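Peer 1: For reference, the sequence and a predicted model appear below.
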Amino acid sequence: MQYYEDVEIGDTNEFGAYEVTGEEIVEFADQYDPQPFHTDEEAASESAFGELVASGWHTASICMRLLVEGALEEQAAMGARGVDELRWRRPVTPGDVLSVRTEVLDKRVSESDPRRGYVDTLLEGRNQNDAVVISWIGLGMIERRDPET
């Protein structure tokens, strides 16, 4: 288990490989983001994207899943205070294979609860060409191994 004390500013990690399908793009969009360039191939071909693209929220959800499976399951994670600087950098299309890269930007002990530390981490979702498709700064909370120090 990785605790707050085990995390260092500058730590990086890369993990995951998830292939996005056209069917799931449409299914997600039908339920959560029903814009035509997410739900209809013909309409998408006439959009600014020129083809079917995943909702940014779908892309964020995929990357969150990769983050949980690749890092958070082995960390004494206590949730998050939110995210900053969420950006959709480029469209995700059917057949793209997404992975995640993280970098710890900052850490500090909570002033209100010494049992937890705050860790700010840059997350970049990347496609099979290593192009960044999404990024955000996660404002995580991690349990401290020894809150008395």
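Peer 2: Perfect, thanks for sending it.

Peer 1: going forward, measure contacts between C-alpha atoms and count neighbours the same way
Peer 2: Will do.

Peer 1: measure the residue lying farthest from the centre of the chain to Arg116 for me?
Peer 2: Most distant residue from the mean C-alpha position of the chain: Glu148, 32.0 Å away (C-alpha atoms, centre = their mean). Distance of Glu148 to Arg116, given as C-alpha to C-alpha, to the nearest Å: 11 Å.

Peer 1: Does Met141 touch Pro114 like I think?
Peer 2: No: using C-alpha atoms under 8 Å, Met141 makes no contact with Pro114, being 11.3 Å away.

Peer 1: Got another one to weigh against that:
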Amino acid sequence: MPTPAKFYLEDLSVGQIFTSGTAQLDEKAIVEFARSYDPQPFHLDASAAKDTLFEGLAASGWHTASTTMRLLVEGGMPVAGGLIGAGVEVSWPKPTRPGDTLQVTSEITRVTPSRSRPDRGIVTVRSETSNQDGHIVQIMTSKLVVFSRSTGQDDMIRG
């Protein structure tokens, strides 16, 4: 798979939209994640989950968030230097279910060059993670540190 183009601060503008690839969550993955990180009955056992608010097995919101992050890193938000978070707000309007195929659509909502550090800025991004039916299962607004191309960051980023 070809490496996606990497975007620097100068390349980004309000209104730009990026779309990720997809990832499917099956029951086994949901239960394994929950067992390690969010061991609640509605994430661990389909039978026990029937009598909960979710009325069936649901992925942990943190599993949805982790999957979203993977999709963004794999090309859904191709920022040079990586996705360096400076803050995030997240909500889960609908549960992610076994068999759901997730995809992330991200929109740049603000680009703010730093006044004190000309080699970077803060980019605000609203990302919606949707399932195969188009239902939004997560909304995440992130502030990312994004480097400028013009300040010699290229060598540092390549490592």
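Peer 2: On my side now, so go ahead. Bear in mind the structure is a predicted one, so any value in this text is a computation, not a measurement.

Peer 1: if we can go back for a sec, what secondary structure does the residue farthest from the centre of the first structure sit in?
Peer 2: coil (DSSP: H, G, I helix; E, B strand; the rest coil).

Peer 1: dump the residue contacts of it.
Peer 2: Pro114 (C-alpha atoms under 8 Å, 6 or more residues apart in numbering).

Peer 1: sorry, back to before: okay, Met141 and Pro114 of the first structure: which has more neighbours?
Peer 2: Met141 (24 against 14; other C-alpha atoms under 10 Å).

Peer 1: Can you find the partner of the more buried one in the second structure?
Peer 2: Aligned by TM-score structural alignment, Met141 of the first structure pairs with Val145 of the second structure.

Peer 1: ok, that match to Gly121 of the second structure distance?
Peer 2: 6 Å.

Peer 1: swap in Leu72 of the second structure?
Peer 2: For Leu72 of the second structure relative to Gly121 of the second structure (C-alpha to C-alpha), the value is 19 Å.

Peer 1: quick one: Thr101 of the second structure and Thr129 touch, right?
Peer 2: No: counting by C-alpha under 8 Å, Thr101 of the second structure stays clear of Thr129, with 9.9 Å between them.

Peer 1: number of nearby residues for the closest residue to Met77 of the second structure other than its chain neighbours?
Peer 2: Nearest residue to Met77 of the second structure, sequence neighbours excluded (C-alpha to C-alpha, 6 or more residues apart in numbering): Phe18, at 6.2 Å. Applying other C-alpha under 10 Å, we find 16 residues neighbouring Phe18 of the second structure.

Peer 1: Double-check that Phe18 of the second structure belongs to a helix.
Peer 2: No: assessed with three-state DSSP, Phe18 of the second structure is strand; it does not lie in a helix.
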